[in-house]
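Student: Pasting a predicted model and its sequence here:
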Amino acid sequence: MSYSKRLILLMGIDSVIVIFAIYVSNYVASSSFSPFSYTLAVSAATLFTCHHLFAYRYKLYKKVWRYASVMELLSIFKAVTFSAAITMLVQGLLAGQIYWKIMLITWMMHMILIGGLRFSWRMYRDKFVHRIGNRKRTLIVGAGSAGTLVARQLMQNPDVELYPLAFIDDDETKHRFEIAGLPVLGGRDKIRETVDKLSITNIVIAIPSLKKRELNEIVQECSRTGAKVQIIPMFEDLVEGKVSVNEMRDVQVEDLLGRDPVELDTESIRKYITGSTVLVTGAGGSIGSEICRQLAVFSPRKLILLGHGENSIYTIEMELRSIVGDSIELITEIADIQDRAKMFRIMRMHKPRVVFHAAAHKHVPLMERNPEESIKNNIIGTKNTAEASHEAGVETFVMISTDKAVNPTSVMGASKRIAEMIIQELDGRSRTRFVAVRFGNVLGSRGSVIPLFKEQIRKGGPVTVTHPDMVRYFMTIPEASRLVLQAGALARGGEIFVLDMGKPVKIVDLATNLIKLSGYDLDEIGIQFSGMRPGEKLFEELLNENEVHEEQVHPKIYIGKATLSDEMAEITEILQHYEKWDRLVIQDRLLQLANRKQTKKLIVV
């Protein structure tokens, strides 16, 4: 129904109610003046006029009554009460007396009929129009403000496929009570029992304040039921209308890391990024592109996006231009970090203050089969970029490394450790501050295990895990990128920064959770153990035994021991002769060199 038709209908119904109420009240009260008296007619006209004026003032005709609540009832109360009060004032002035009994009955009838009509419409829609029908039977975990809002929106919105039947909440004071017309059946220990009893197919977790560890525990309990588990958007976004309940997202694996994301010191980052020229190598990759997104928040004067793949660089350029417009000068450079002359030319041309070196080969099995490429990209490419930065007078150079560089068993890990050695050595003779950042597996990055698992699940399984005991440290792409930016702020020169990523996660548990979160049983998809690949370890380390130091210099920041031996002669020999060597020889030489007990200052963030 259009707004104008709805307005005319409501005004017409209200007009009938107003006139009906005052005349019936007169009859019920056995008034001394007749139904046709002048005083009654003026009272009716006054009440009629005032009602519509106050209805306009309190927007009674603009409210959507299927969502009526206490606030709408308060608006009706004000409109009816003020209308009656003014009518009584007119009676006193006109007749010299106020007909209290008539006006009291009129007020009561007015409230009952005006309010009752509107709330009856809501009750009718809730019970008959929006009954569950073919909608999915849903359990809401969390009976607080967010859960109540979600329940009401789900019940009142027929376009949403979910329909709530009950709440679960750990607050015992809410148990056995009803909220928004739904029973609170108990704490999280009742989830499986409730799902079975009510034939629940979907579970919505509506507790925005949950810590990651608690969320993990609740999701684990929900996953045992076989119901699909989802999480509401941010509560503030729901209240402000930025998103609706039908935009609930599935639980992501990063929600189950068992710890809250690490938040770092953005103010110190702002001081060295804002107004500066910043260059990012590998800017089109998973980490590189996220570094660029986060750099844009700090308003550098110029941001140089350097990468070898034109499509990925074009994609991040277009994304950033849509966000920052002309507020930041964006420059794209299609270049290979193995091209030494071009890297020097680019550095001289732009003279960046800060360089984030994210370009690298990172796939362990591929680098095992192609060790020479690992040398060319990860070692020579880093050396070219670092020395070009030194020559151009860059203030801070941050290199992306990996936990696989600790006691490496793979060519990729060894190449990254040797790259760390190169920038540590260069830091000792350069005015540029050279630092490296070590972190574990990045959830959702290209080639990481999560996209592979998701694709295997999409195809019906099985999900392949190399070994049942394999564990890895995990972090999110934003966490990894923030750490890289933080490293530049903390850099004094020569450090290797490591994020404290909590406890390592078993890969088989990760696969199991992902299968369940995708709405499947473990028996439907299955997990197949394929055996460890060349170069892999059962567990990764963040620091080796020579790098551990207990001295705390800042909350969550530790500094390691500082000893450094000189292996540059051997590195130079490898770079000069690797093209003549057999691949097995290259692997052996890289691993021997990378596993030397060579340490420098380390800071754990």
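Tutor: That came in fine, so what should we check first? Numbering: from 1, shown residues only.
Student: C-alpha only now, for contacts and for neighbours.
Tutor: OK.
Student: measure Gln528 to Arg224 for me?
Tutor: Distance of Gln528 to Arg224, computed by CA to CA, to the nearest Å: 21 Å.
Student: Counting neighbours, go ahead and name the busier of the two.
Tutor: Higher neighbour count among Gln528 and Arg224: Gln528, with 15 against 12, using other CA atoms under 10 Å.
Student: is it fair to say that one lies in a strand?
Tutor: Yes: counting by DSSP: H, G, I helix; E, B strand; the rest coil, Gln528 is part of a strand.
Student: didn't it look like it was pressed against His467?
Tutor: No: Gln528 lies out of contact with His467 (CA atoms under 8 Å); the separation is 9.1 Å.
Student: and for these two, which residues touch both?
Tutor: Taking CA atoms under 8 Å, 6 or more residues apart in numbering as the contact rule, Gln528 and His467 have no neighbour in common.
Student: mind listing the helices for the stretch 501-605 of the chain?
Tutor: Along the stretch 501-605 of the chain, counting by DSSP state H, counting those that start in this stretch, helices occupy 507-517, 522-525, 568-577, 583-594.
Student: Highest mean neighbour count out of the ones you listed?
Tutor: Among these, helix 507-517 has the highest mean neighbour count (mean count of other CA atoms under 10 Å), at a mean of 21.
Student: I'd like to know which elements it is packed against.
Tutor: If you count contacts as 3 or more CA pairs under 8 Å, 6 or more residues apart in numbering; DSSP states H and E, helix 507-517 packs onto helix 212-223, helix 449-458, strand 463-465, helix 522-525.
Student: and the helix or strand that the longest one is followed by, what does it pack onto?
Tutor: Read it as helix 212-223. Sequence order places strand 228-231 as the next helix or strand after helix 212-223, per DSSP states H and E. Packing partners of strand 228-231 (3+ CA pairs under 8 Å, 6+ apart): strand 202-205, helix 212-223, strand 249-250.
Student: and stretch 157-169, how far apart are its ends?
Tutor: Using CA to CA, one end of stretch 157-169 lies 24 Å from the other.
Student: Contacts for it next, please.
Tutor: 130, 132, 135-143, 151, 154-155, 175, 182-188, 190-191, 198, 202, 245-246.
Student: take a look at this one as well, against the first:
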Amino acid sequence: MQWPRRAARVTLDLALVALAWWLAFWLRFNLEVPGEFIGLASEGLGICVVAYAAAFVVARVWRHVWSYTGLPELRQLVVGIVVGGAITGALLLALRLPNFPRSVLLLQPVLALVLLGAARAGWRTVVESRSAHGGGRRVLIVGSLQDAADALRALKGSHEWLPVGIVSPIPSDVGRSIQDVRVLGGVDAMAQACAEVQAQTALVASPPGSDDRRQALLGATDAGIPLLTLPRPDEWLKAQGAGPRRVELEDLLGREPVQLDEAGLSDLMSGQTVLVTGAGGSIGSELCRQIARFGAARLVCLDISEYAIYELEQELRASHPQMRGLYYTCNVREPQRLAAIAQRHRPAVVFHAAAYKHVPLMEQLNEIEALRTNVIGTLNAARVAGECGARRFVMISTDKAVNPTNVMGASKRLAEMLVQAVAGRYPQTRFVSVRFGNVLGSSGSVVPLFASQIARGGPVTVTHPEIVRYFMTIPEAAQLVLQAGLMGQSGEIFVLDMGEPVRIVELARMLIRLSGHSEQEIPISYIGLRPGEKLYEELLANDETTVPTPHPKLRVAKSGGALPDIEAVAKWIEGAGAAPAGELLRGWLREQVPEYSPPGTVDQAA
């Protein structure tokens, strides 16, 4: 089917070249070619057609699809015509035909360009007109003219989508048009624009995280139409669909892509054995995916959850069959089990993601569990990494370790200090901690909670109208952990650039809108701060300063103060028993972590 169409296009091109040849003679002699020159024209016609055919083959003009002709294709056509005209002129001048009108050699390429360009433009116009009347979904584009132009190029030739208008955040754009699609108004007039052009959906072309995207979400809800955006580059590469997709929360919050030292990370991971604790969790599993992408020969995955490690095994075996994965159920609180695994596989890099992280749960009834897992588990993992000769040990920490007001945050701060203390005992291993805030969509985070509340019809519960948190996506967090592990010197604590803090109530509103509801349908209720929570999270303690690194999203926190006695910490937690008194435990934590300041005594009898 393709060959007859290509043959027809080749035939038409050569026929138009021949027509341009005759038109050139016709114009040269004022619309009437003398008889003696008709023979010259006929004699040169064959040379002209053959020369252009050869030039078009060299310039790859006949590989173009006319339905998608644009400036790049027209530039190639110009090259082909110039080369064809030059070959024609050179051959005819070499033959020295008597009285041959040389002006024809200049006129003919110009006429050929006009005719061949018009043929392509006409065909594309017919195809686009047919598509416009083919019943595609009417889509309104949200964004500036530049953003809209990019979106229109992405939708070009699609029979599924029909752009019918643009709303732009730039007032001067209103009334202008691009590719015959008019700017109907500003983003705030989106509902009216949708009604005017009978749009069935809106496509957001504005960059991720922009105010235009948030305004578009409000406008789309008011207009009662779904909100779409174009796939991210990583989605194009993964072939997760070639067309627009629904807007997600990550698109609205928006983050710049992480710049990774791909060569350095490949050198660190490629062909090596890497061990990840807490591998079945949100961050741990994403770390495993990224590590596999960088070519690790063996990936040793540890998690206390049998189901989580099973799910990870199934995923990695399917996506990275060339990598040898080893999947262990293991509790980091058991040093002998941890040491046996590490000594058997001798990892070059250890990522420690195993931790208890839920603030209210660790604040009441489970305080000793936070110390046993977050403190002793980290101590065990760090010691094992040093004893087996790992090159790097990277601990995942949290912004709640800064001026902590809860047991979970204080336990993570103490864990950071223990990692620094262990670093002095194993100089061959670089020990690094990486501190970041909340991760969108991670297990136990606020987003899945809000989603389930919306699915039940509400209400969505927010602790306080002014509470704010830092957020980043799971892939971004994992990639920055890898980068910090590559760059870090032993004993350093890295702070990630978390961007601007987000009000939790605004997050709730965006999720309600994304689900296609309004706040009248899904109300928001305030339930008060939970035990150990504070309104504002910090990334740096008061007595800390930071120094920049070569990576724009990573800084190193410098803190003073004495490091804890490793043996004394381990002995106290071991001797505390199964259910120590809350005030006793908090008092001891305050001695170890001076910046820890619990808001008040928690009633353990509750």
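Tutor: Noted; the coordinates are in hand. Small disclaimer: the values here were computed from a predicted structure and weren't measured.
Student: TM value for the aligned chains?
Tutor: Remark: TM-score between the superposed chains equals 0.78 [TM-score structural alignment, normalised by the length of the first structure]; 581 aligned residues with a CA RMSD of 4.5 Å.
Student: which residue sits closest to Arg60 of the second structure in space, ignoring its chain neighbours?
Tutor: The shortest distance from Arg60 of the second structure to any non-neighbouring residue, by CA to CA, 6 or more residues apart in numbering, is to Gln76 (7.5 Å).
Student: OK, contacts around the one you found?
Tutor: Ala59, Arg60, Val61.
Student: Please tell me which one of these counts the most neighbours.
Tutor: Among these, the one with the most neighbours (other CA under 10 Å) is Val61, at 22 neighbours.
Student: if you skip the residues just before and after it, what's nearest to it?
Tutor: Spatial nearest neighbour of Val61 of the second structure, chain neighbours left out: Leu77 (5.8 Å); criterion: CA to CA, 6+ apart.
Student: and that neighbour, which of the three is it?
Tutor: Leu77 of the second structure ends up helix, using three-state DSSP.
Student: ok, it touching Ala59?
Tutor: Yes: at 7.5 Å, Leu77 of the second structure counts as touching Ala59 under the criterion of CA under 8 Å.
Student: Please name the nearest non-neighbouring residue to the residue mapped onto Leu440 of the second structure from the first structure.
Tutor: Here Leu440 of the second structure is matched to Leu443 in the first structure, going by TM-score structural alignment. Residue nearest to Leu443 of the first structure in three dimensions, not counting chain neighbours: Thr476, with 5.1 Å by CA to CA, 6+ apart.
Student: What's the one you found aligned with over in the second structure?
Tutor: Match for Thr476 of the first structure (TM-score structural alignment): Thr473.
Student: Ser42 of the second structure - that's part of a helix, no?
Tutor: Yes: according to three-state DSSP, Ser42 of the second structure belongs to a helix.
Student: Report how many residues lie close to it.
Tutor: 12.
Student: what does the one 10 residues further on give?
Tutor: By the other CA under 10 Å criterion, the neighbourhood of Tyr52 of the second structure contains 26 residues.
Student: What distance do you get for it to Pro34 of the second structure?
Tutor: Distance, Tyr52 of the second structure to Pro34 of the second structure, by CA to CA: 26 Å.
Student: Now do the same contact list for the closest residue to Asp543 of the second structure other than its chain neighbours.
Tutor: Using CA to CA, 6+ apart and skipping the chain neighbours, the partner closest in space to Asp543 of the second structure is Ser559 (6.4 Å). Residues in contact with Ser559 of the second structure (CA under 8 Å, 6+ apart) are Asp543, Glu544, Thr545.
Student: Which helix or strand contains the residue lying closest to Arg66 of the first structure once chain neighbours are set aside?
Tutor: Using CA to CA, 6+ apart and skipping residues adjacent in sequence, the residue nearest Arg66 of the first structure is Arg122, 4.3 Å away. Element membership for Arg122 of the first structure, per DSSP H and E: helix 100-124.
Student: Ok, Pro207 of the second structure next?
Tutor: Under DSSP H and E, no helix or strand contains Pro207 of the second structure.
Student: How many residues are close by it?
Tutor: Pro207 of the second structure, neighbours per other CA under 10 Å, totals 17.
Student: Same question for Gly92 of the first structure.
Tutor: Neighbours of Gly92 of the first structure under the rule other CA under 10 Å: 13.
Student: Against Thr46 of the first structure, how distant is it?
Tutor: From Gly92 of the first structure to Thr46 of the first structure the distance is 13 Å (CA to CA).
Student: Over to Ile22 of the first structure?
Tutor: Computed as CA to CA, the Ile22 of the first structure to Thr46 of the first structure distance reads 11 Å.
Student: Which one's more surrounded, the two?
Tutor: Set side by side, Ile22 of the first structure and Thr46 show more neighbours around Ile22, with 25 against 18, by other CA under 10 Å.
Student: residues touching the closest residue to the more buried one other than its chain neighbours, list them.
Tutor: Using CA to CA, 6+ apart and skipping the chain neighbours, the partner closest in space to Ile22 of the first structure is Thr106 (5.1 Å). By CA under 8 Å, 6+ apart, the contact set of Thr106 of the first structure is Ala21, Ile22, Val24, Ser25.
Student: Compare these and tell me which is most surrounded.
Tutor: Neighbour count (other CA under 10 Å) singles out Ile22 as the most crowded of the contacts of Thr106 of the first structure, with 25 neighbours.
Student: That one against Leu104, yeah?
Tutor: No: contact criterion CA under 8 Å: Ile22 of the first structure and Leu104 do not qualify, at 9.8 Å.
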